[in-house]
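Chemist: what's the 3D shape of this:
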Amino acid sequence: MTPPQRKLRSTEWFGNADKNGFMHRSWMKNQGIPDHAFDGRPIIGICNTWSELTPCNAHLRKLAEHVKRGIYEAGGFPVEFPVFSNGESNLRPTAMLTRNLASMDVEEAIRGNPIDAVVLLAGCDKTTPALLMGAASCDIPAIVVTGGPMLNGKLENKDIGSGTAVWQLHESLKAGAIDLHQFLAAEGGMSRSAGSCNTMGTASTMACMAEALGTSLPHNAAIPAVDARRYVLAHMSGQRIVGMAHEQLTLSKILTRAAFENAIRTNAAIGGSTNAVIHLKAIAGRIGVPLDLEDWTRIGRGTPTLVDLQPSGRFLMEAFYYAGGLPAVLRRLGENHLLPHPEALTVNGKTLWDNVRQAPQYDDEVIRPLSQPLVADGGICILRGNLAPRGAVLKPSAASPELLRHRGRAVVFENLEHYKERIVDDSLDIDASCVMVMKNCGPKGYPGMAEVGNMGLPPKLLRQGVKDMVRISDARMSGTAYGTVVLHVAPEAAAGGPLAAVRDGDFIELDCARGRLHLDISAAELAARLAAPNASDRGGHGGYQRLYVDHVLQADEGCDFDFLVGCRGAAVPRHSH
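Modeler: As a prediction, this is how the structure comes out:
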């Protein structure tokens, strides 16, 4: 059956028998492209974050070939193009600094080129939200294909999780429980295949968010990177994007308010990363959907965490896929009337519920029934108070239950360097009841809001057997990390937020049940301290960092640039040579 014919964007470049049409077609033909490629078939962009400097995405060139097969098979013509690839493991000072840069690259590449729809090839933490942000700003048909998680890590014949194992083993090293040889022995076995982190870190979380939002085909989130079924999914995604181009199934028809509410509930059920709060807010801002921190409380809190994966639980992404993957989780939520909007549209043209209503569920240990959740009340805890008037976040499923209500004496670190200096000092006045506070690591302060919020505990306390303490900062933490960690305090210290006023010896109250984060000083004292100059020096930045510091929004607003919020569409003035 011939698909209905609609005017395609690419015809503005290739569809005219004039000078411009001649030049556009002729120059493309230097790649050996035949005439019939320009006969009105959809031109499909493959937006690729492949890079050997982004280990999680280093296999995406191979994945792109399978996408191309699907596009050709469905009667489209694929054109692959690179965009900035910001890998979490190598890029300094933090990949979050360049998420917005990557999104700008994506947006301008899509808008300025003759493509009718786009396949977004992503994987590592920031690449998935960056590509969705950029594509949302153009609002053309788009489908997400992520690279998939690594195989299980192995150490001494046991499974270890990428990222999570590093934090665990490093704490054991500092506590004297293992030696340097034992620590380094894990290095070769932790990351033993292509793919992103095999824990429910930010990469896996955002792959799950893409699927829950309806922007990828079912099972995209969890198929291991080296499993042949990952290539089949890439092929089928290539096929499907051609149909989406004909149907003009644009992102604004999928990224609705209902889709974001489904994603928030899903994040709670999987024990997803706190970084999802910032990324979903930024994506929503690009497509014009209102999303607030209160939505995470209203929709996410009270949802049981069903997925027993590290860092919250025991298993890894391989087991998650074999247990049924995200469709099994969504089915379990839907059958228990916990899927807010089962009728939400997805990229295959079906509703979310149509896609998962018969999803197989193979393992009740990995994907638990509602009667036996990993955490009865999961989701992201949103905290407010005089220390975080615009909000802060905490992940209960990765925290110590006994610390979710706590009052303790503050031990303050003015920045990351100050923390590194003080934390190893055995004379530091700190005990297990204290609250560790780190300032000036937020969007403007770092800059880029690095994943340093899960501050390692003082070695002297680790040697005493202390496993967790309350930690507070305006930074982020890796989705692979764990602990009772308050993050994303807004406004940040470098922007004049109350966090800047905290001093050693102040008492801080954390009460997750009440959503409260309170600094025990008077309003007058707080105002007086904030009136004093902030010791943070944000000077010296030039180039992109200057642009970032001048225009980045706070964490509660998604850390996008103020001038990037909103959908600008795909229209571009026609240039005459």
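Chemist: rest of the way, CA atoms for contacts and neighbours
Modeler: Noted.
Chemist: sec struct for Gly40, please.
Modeler: Secondary structure state of Gly40, per DSSP: H, G, I helix; E, B strand; the rest coil, is coil.
Chemist: Let's compare: structure for the following, please.
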Amino acid sequence: MPFTPAVWPRVLRSQEWYGGTSRDNIYHRGWLKNQGYPDDLFDGRPVIGILNTWSDLTPCNGHLRELAEKVKAGVWEAGGFPVEVPVFSASENTFRPTAMMYRNLAAMAVEEVMRAQPIDGAVLLVGCDKTTPSLMMGAASTDIPSIVVTGGPMLNGWFKGERMGSGTALWQMSEDIKAGKMDKAEFLAAEQAMSRSSGTCNTMGTASTMASMAEALGMALSGNAAIPGVDSRRRVMAQMTGRRIVQMVKDDLKPSDIMTKQAFENAIRCNGAIGGSTNAVIHLLALAGRVGVDLTLDDWDRCGRDVPTIVNLMPSGKYLMEEFFYAGGLPVVLKRLSDAGLLHDDALTVSGTTIGAEVAGAQNWNDDVILPVERALAASGGIAVLRGNLAPNGAVLKPSAASPHLMTHRGRAVVFEDIDDYKARIEDEDLDIDETCVMVLKNCGPKGYPGMSEVGNMGLPPKVLRRGITDMVRISDARMSGTAYGTVVLHTAPEAAAGGPLAVVRTGDMIELDVAARRIHLDISDAELAARLAAWQPAAPMFASGYSKLFVDMVEGADTGADFGILKGCRGREVPRDSH
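Modeler: Predicted coordinates for the structure are as follows:
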């Protein structure tokens, strides 16, 4: 059904705090006036919360205070009342044990900030990997009119005349160090060239992927995803977003109106076309759970498996986000999907129009960055969802980042019980491993790490790297960075710490991978597998108190989004009882 805007003017939720002359109204309104706000700002105009994930310890979002001022300008221009609200900021670069452990905490905090405070609409000011899904999850849970504006990617890194992709270059160079191809001095010199402007990773890593997912879902203005963080057009986008949210409040255009099943299918296909991060699987599953859309791993495979990867960006290709923007950005990709009949053109966006109408005029200015289908990086991109006795609830692999010769493989397992075991043994020259083996890493899933760290793209043993081998099949219940690459099977579910079959794999077992058949198989009998699982014992609890214990006790599997069950579903925007 087409969206029908609400009748304006109408009484807004902020008036429950600010409207009237009761003691409670004066309590809420009067104290805010110490900031110098005049009376008529409280007369019923939309109050817009600018939820800002700026932090000095979240470098990807370090420029968001400047962008917040542009959002405010847009809100003022459209007749709204902007209020900037700092919210939980989980930095991919600094949080330990992993930022993913705090995505749910951030989403919970954002949800309660939105519900408990007098805002009628929200601008979600995000950038770094987990900040985008966490704020969108909070907005979905409250269903207050919301719009995303991202901080944008860094400018290209350059070193010795070559493009240097943030993250991707780090993984490559760390392998070169172990292989003896690069020395430490050169590595440190390259570090200075890697991150040369404000913004998120300049590869098609998780930050750029999630910015693209927000746009493909219809939750950001068209063209938002690719504008570099320091480009003046990023500031224009922020100001236009500020203008737009005021009208969204007047129309009561909500996340639930936009994030429909069709919108999620659009995003899944878009992820395949851009060669997006495997992390998008977990985040979109969790987001769908918050908005009440039935989305599963099977939807990822059904919608994404026949989508060609046409964006030639690292880690799958050779360019970076700066070139993607100059080539036309995500609207070009969405138009390609539309032209191929792979886009639900009538899906609604925050603009109030359909996504098909938004991208109808998009033009490609560089067909070596956004490739024609006949030159696609992968004819069947998307995310491959694998199943079998090793992953009865599913596992994922990114074909565009994998080696074609390893997509069908049978090899001997070399097992690492956890990340510490891996680190202790991987450089041992006596380790019995070669390129035909399958590296298996356990106990790195949502419960096991905890938080499901990005360690799934295990570095190869130095003795293998020195022989010129650059890829091996790797299997784990972990995640991997969206900037990483390789034939890596991730998110194996159920995870080892929850007693999944991965927990009982032994060194010497044979494992079969067949990506085309979507199969991952531990080559032992059903009886042997059952006997091993029956004898398996869980490890002692790692935590006795605090958020870490809450997380381990409540987190669900990667196959459903690694969210907390109690946070699923839309709880709405109802105002808590006033206590004054």
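Chemist: Map Met472 of structure 2 across to structure 1 for me.
Modeler: Under the alignment (TM-score structural alignment), Met472 of structure 2 maps onto Met469 of structure 1.
Chemist: which residues touch that match?
Modeler: Residues near Met469 of structure 1 by C-alpha atoms under 8 Å, 6 or more residues apart in numbering: 403, 432-436, 457, 483-484.
Chemist: what's the closest of those to Ala493 of structure 1?
Modeler: Ala493 of structure 1 has its nearest neighbour among the contacts of Met469 of structure 1 in Met436, at 15.0 Å by C-alpha to C-alpha.
Chemist: and the closest one, what pairs with it in structure 2?
Modeler: Looks like Met436 of structure 1 aligns to Met439 there (TM-score structural alignment).
Chemist: Mean per-residue distance, the helix or strand in which its match is found versus structure 1.
Modeler: Here Met439 of structure 2 sits within strand 438-441, counting by DSSP states H and E. Its matched residues in structure 1 lie on average 0.1 Å from strand 438-441 of structure 2 after superposition (mean C-alpha distance after the TM-score superposition for structure 1).
Chemist: Chain neighbours aside, what residue packs nearest to Lys261 of structure 2?
Modeler: Val293 (6.0 Å; C-alpha to C-alpha, 6 or more residues apart in numbering).
Chemist: Tell me the counterpart of Asn275 of structure 1 in structure 2.
Modeler: Asn275 of structure 1 maps onto Asn279 in structure 2, by TM-score structural alignment.
Chemist: Summarise which helices and strands the strand holding Met439 of structure 2 is packed against.
Modeler: Using 3 or more C-alpha pairs under 8 Å, 6 or more residues apart in numbering; DSSP states H and E, the elements in contact with strand 438-441 of structure 2 are strand 408-416, strand 473-476.
Chemist: is it true that Asn93 of structure 2 touches Asn61?
Modeler: No: contact criterion C-alpha atoms under 8 Å: Asn93 of structure 2 and Asn61 do not qualify, at 11.2 Å.
Chemist: Start from the N-terminal end of structure 1 and give the strands.
Modeler: 43-48, 77-82, 117-122, 142-146, 153-155, 158-160, 381-385, 388-394, 405-413, 435-438, 470-473, 485-486, 507-511, 516-519 (DSSP state E).
Chemist: Quickly compare those strands and say which is most buried.
Modeler: Highest mean neighbour count of the strands of structure 1: strand 142-146, a mean of 31 (counted as mean count of other C-alpha atoms under 10 Å).
Chemist: In structure 2, what stretch matches it?
Modeler: Under TM-score structural alignment, the match for strand 142-146 of structure 1 is residues 146-150.
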